[in-house]
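Enquirer: missing the sequence, but the structure's below:
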C-alpha cells in the first residue's frame, strides 16, 4: 500500500461519487457467442470482484466532471467564430485555425497517451492535464489578439487530449467487468451532453456578453477541478517502464496531424482552402503507414509508442469500425443541422442551440440505460437496434426542406442521438474489454485518435457534399434557402448510405469470450 493512499482517497466528495453506481446486482458476468448474454459461461470471480477499490468512485467521478468541462470547451467555439473574427479583425480562413489548431494538437498528443499512462501515475497525468487546460483557458480569456488566443487554444487541447484516454483506461483498470457498462454509460453522458450544451451555452453568453466570457465562465470550473484533483486524486494503479520513441512521436504527428488537417481543408469547401487538401492527405496517409510499420518493428525491441496489435483483436476491430461510422454521423450532424436551422429556416444562434439541446439530452439520458442493459444482455441486442435508429434518423433528416416543421427536426435528431447512445457505450466497453489489461492504454489511445479522425472525416464529408450541392443549385438559379436545403438533404442522404454499413457490421459484434478478472493493486 502506497503511503499516499490515505483516508482522503477513501472518502470521495458525495457529488462526484454520485456519478458512479454504488450498488447493483452482483450477477456473474455472462458471455454468449450470439452477444445476447446467453448461457455460455466465462470465468467468474467471487463477490469481492464486484466491489470498487477504495477511492475509485470519487476518482472516476472527478475524471468524468473534468472530461465534461474539456469536451464542452471543444464545442463552444463554433458558434463564437463569427464574433471572434469581427472583434479580432481576422478572415474566416485565419479564424478557422482556432478549431483546426485545436484538432491538430489533439491528433499529435493522443497517440502518445498510451506511453504516458504506462509511465506516469493517474495523479501525475490528471494534474498535468487539468493544469494545461486551466492555463490555456486563462490565456484565452485575457488574449490581446488572435495569436495569443490561438496559443491558449493549443494549450487547452494538450490537456484535453490526455483526459479522455485517461478516463477510459482508469475505468477499465478499476471497475469490475460486471459493472463496466454502468460506468461507461455514465461516461456516455459526458460524450453526448457536453457537445449539445456547448453551442447553447455559447449562444446564451454571446447574446449579452463578449466572446471572452466563454473562457471566463469556464476558468473557475477548470480551476476547481484542478484543486479537487490536488486534494483527492491518489494513485490507484501501478506504473511500469515504457520507452518513448521520438521517431514514432514525430511520425504520429505527421501522419494523424496531416490526415486531420487535410480532412479539415476538405470541409472548408472548394476555393477557400489555403492548400490543396490532397497534399496533407497524402502526407498523412504515408506518415501513418510508416508509423504502423515502425510500431511493428519496435514490438521486437524496446516497445512501441502505440501497440497496433490491438486492431488484430476481432472484437476490438469490429467495435472500432462501427464506432468510427457513429462518430462520423455525430460530428457531421452537429455541423450540418445547425447550418440548416440558421441558413434555411433563418433561426438565431441561440434558438438553434436550444433546438439542438433535446438530442444531446436524449443521448445523455439513454447512455446510462444502455450501460446497465449491456451488463445484462451484452452488446449486440443494443448495438444493432442503435445502428438502425441512427440510420433511420439520418434518412429522416435527408427529407428536410424549407417547409419542414421544427417538431420533425427535433424528433429526427433525438432518434439519431438515441441510436448513438445504444451504440457508443456498448461498443467502447466491448472493444476495450476484449483486450488484455496491459493493452488498455494502447486501446484507448487508438480509439480516441480515430475518434478525432472520424470527427474530421464526418465534418469533411457532410460539408463537402453540402457545399458542392448548394453551389451547383445556385448556379442553376435556385434561391439560396432552397439550394442550402438541397445540400443538407444530400449530406444526410450519404450519411444514411454509410450508416447501412454500420447496421450490417453491428451484426458481427460479440461480447468478449473472456473477461479479465485480476484485481487492481492499490498503492
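Expert: Structure received. Owing to the predicted nature of the structure, the values given are computational and were not obtained by experimental measurement.
Enquirer: hey, let's count contacts and neighbours off CA atoms from now on
Expert: Fine.
Enquirer: What helix or strand is the nearest residue to residue 463 once chain neighbours are set aside located in?
Expert: For residue 463, the nearest residue in space outside its immediate sequence neighbours is residue 267; the separation is 5.3 Å by Cα to Cα, 6 or more residues apart in numbering. When elements are defined using DSSP states H and E, residue 267 is found to belong to helix 246-268.
Enquirer: try it against this one:
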C-alpha cells in the first residue's frame, strides 16, 4: 500500500525543509574557522570557546528525541514555522556580538530551532513523495546532511576574511526570514496529531542521558578520562539512557518508540550514518586547524582548499539518489567506505608540516566521493524498513544519534589530536609548532581510519529491506500472484 500523502507543493515544502535544515547544520561547524578570532575578541580560552560548537550539539542531542513527541502534539506548519522563527532569533542574538555569553545564548537558541526542524524534515519527506521517487529525494536530503557541516569551514573562512565573523549569523538570519515568508504560504499539515500523554520522567531521563554523555565527551579534550569531570557525567548519562530505554519499552505510548531498533536494516543504517557523521565532523574540525596552524594558510584560503571536496559531494549526492533504486544500498555503501578508507590512508601517508596543498585537496575529494555513496543509501535503506507509523520515531532516533556522533567526533578527534601532539613533543622536544600540530593531526587520522574500517565491515551486512510499506502496488500484486 502507498504511504504518500498528497500536498499541493511537495517540491516547495521539500525545498523549505532542506534549506532550513542546511542553515541549521551549517551552524554546527560554521564557527570552527572563527574560534581563534572569538577567543581574542572576548578574551576566553580555547576550552570555553569550544562550547560554541559543543553547546550547539548538546542542545540538538537533547531536543531531537523530544521532537518525536512534539510531532504528535503540534502540526507540521507550527513546527516548521516555529523552528525557523526560533532559529532566526538565535542567529540575530549571535550576530549582535554583544558579549560571549550572548553569543553562546544565541547558539543555544538557534540549536533549539534546528532541533525542531531536523526530525520534521525526514518524516515529512517520507510522507509527501511516492516510493519510486524516494531515492532522488533522500539523495538531496543526504546532500544537505553531509554538505552543510562540511561546507561550514569553507564558507565561514571566506566570510571571516572578507567581512567579519558576525556576518556568518547575519547571512543565516536573512535566509531564515525568506524561508519563514515562503513557509507561511506553502507548508501544509501532514502529521497526525494524537496528543499522547507527556511523560516528564522520560523527558528528564533523555535530557540527563544525552546531556551527560555529550558533556563527558567534550571534557575529554580538556582533562583525562580518569577525571571526575569526565567519568561522573559519563556514568550518570549512561545510567539515565538505560533507564530511559527501559521506561520507553514499558510505556503504552512511549516518547520515542524504541521498537524501531527491532528492524535490523534500520539499526545498521543508523549505525552507518553515525559513523559517517563522526568522520565528517572529525575532519571538519581537524583540517581547518591543520591548514591554518601547520601549513599556515589564511582562513579564506583554508576554506577554499576544502571546497573541491564539498563540490564532489554536491555533484555526486543527487546522482547517487537517482541510481539508488537500481543499484541498492549495499553496493553503494561498500564502494563508498572503500573510497573513504583510501582517502584516510592517503592522509596518513602525506600529512606533515611541508605537505603540498594538492596532497590535502585530493584525499579530501576522495573522502567525500565515498561519503556521498554512504550517507543517503544508508539513511534511505534504514527508513524504508519502517512502517509509516514509526517514521517520526525512526527520524528522531536517527537524528539524535547523528548529533551524538557529531559531538563524539569533535571531542574524540581533539582528544586524540592533543595526545598525538604531546607524544610528538616528548620524542622531538625541539620540534617547531607547525611540526607538532601536523603530528597531532596525523595521529588523529588513525582514529578516523579505524572508524572507516568499522564502516566497511558493517557495509557487507546491508540488505534491501522487504516490508510491505516500501513496496509499490505493482510489486505487491506480483508477489501475491506468485504466492497463488
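Expert: In hand now; what should we look at? Predicted, not measured: the structure shown is a model, and the values here were computed from it.
Enquirer: quick one on the thing from earlier: check which helices and strands the helix holding residue 267 of structure 1 sits against.
Expert: Other elements packing on helix 246-268 of structure 1 under the criterion 3 or more Cα pairs under 8 Å, 6 or more residues apart in numbering; DSSP states H and E are helix 97-109, helix 278-298, helix 440-475.
Enquirer: Just the helices from the stretch 51-200 of structure 1, written as ranges.
Expert: Taking DSSP state H, counting those that start in this stretch as the criterion, the stretch 51-200 of structure 1 contains helices spanning 56-75, 77-88, 92-95, 97-109, 113-119, 122-142, 146-174, 180-206.
Enquirer: Just put those helices in TSV and tack on distance to residue 334 of structure 1 and mean neighbour count.
Expert: Rendered in TSV, the data for those read as follows (distance: least, Cα to Cα, whole Å; neighbours: other Cα atoms under 10 Å):
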stretch	distance to residue 334 of structure 1	mean neighbour count
helix 56-75	10	24
helix 77-88	10	16
helix 92-95	19	15
helix 97-109	14	22
helix 113-119	27	23
helix 122-142	24	22
helix 146-174	20	24
helix 180-206	8	24
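Enquirer: and the corresponding residue of structure 2 for the residue nearest to residue 463 of structure 1, how many neighbours does it have?
Expert: Under the alignment by TM-score structural alignment, residue 267 of structure 1 pairs with residue 221 in structure 2. Other residues near residue 221 of structure 2 come to 22 when the count uses other Cα atoms under 10 Å.
Enquirer: How much space separates residue 221 of structure 2 from residue 108 of structure 2?
Expert: Distance of residue 221 of structure 2 to residue 108 of structure 2, given as Cα to Cα, to the nearest Å: 21 Å.
Enquirer: before we move on, the earlier item: for the residue nearest to residue 463 of structure 1, what are its contacts?
Expert: Neighbouring residues of residue 267 of structure 1 by Cα atoms under 8 Å, 6 or more residues apart in numbering: 459, 460, 461, 462, 463, 464.
Enquirer: Now do the same contact list for the equivalent of the last one over in structure 2.
Expert: The one in question is residue 464 of structure 1. Using TM-score structural alignment, the partner of residue 464 of structure 1 in structure 2 is residue 415. Counting by Cα under 8 Å, 6+ apart, residue 415 of structure 2 touches 220, 221, 222.
Enquirer: and if you look at residue 231 of structure 1?
Expert: When contacts are counted by Cα under 8 Å, 6+ apart, residue 231 of structure 1 is found next to residue 8.
Enquirer: Which position in structure 2 pairs with it?
Expert: Counting by TM-score structural alignment, which is the criterion used here, residue 231 of structure 1 corresponds to residue 185 in structure 2.
Enquirer: now that match: how far from residue 228 of structure 2?
Expert: Applying Cα to Cα to residue 185 of structure 2 and residue 228 of structure 2 gives a distance of 51 Å.
Enquirer: swap in residue 220 of structure 2?
Expert: Between residue 220 of structure 2 and residue 228 of structure 2 the computed distance is 11 Å (Cα to Cα).
Enquirer: do residue 265 of structure 2 as well
Expert: In this structure, residue 265 of structure 2 and residue 228 of structure 2 are separated by 37 Å, where distance is defined by Cα to Cα.
Enquirer: Likewise for residue 129 of structure 2?
Expert: Taking Cα to Cα as the measure, residue 129 of structure 2 and residue 228 of structure 2 are separated by 49 Å.
Enquirer: Please say which of these two ends up with more neighbours.
Expert: Neighbour comparison, residue 129 of structure 2 and residue 228: the larger count goes to residue 129, with 19 against 13 (by other Cα under 10 Å).
Enquirer: Enumerate every residue touching the aligned residue in structure 1 for that one.
Expert: The criterion is TM-score structural alignment: under it, residue 129 of structure 2 has residue 175 as its aligned partner in structure 1. Contact partners of residue 175 of structure 1, counting by Cα under 8 Å, 6+ apart, are 52, 183.
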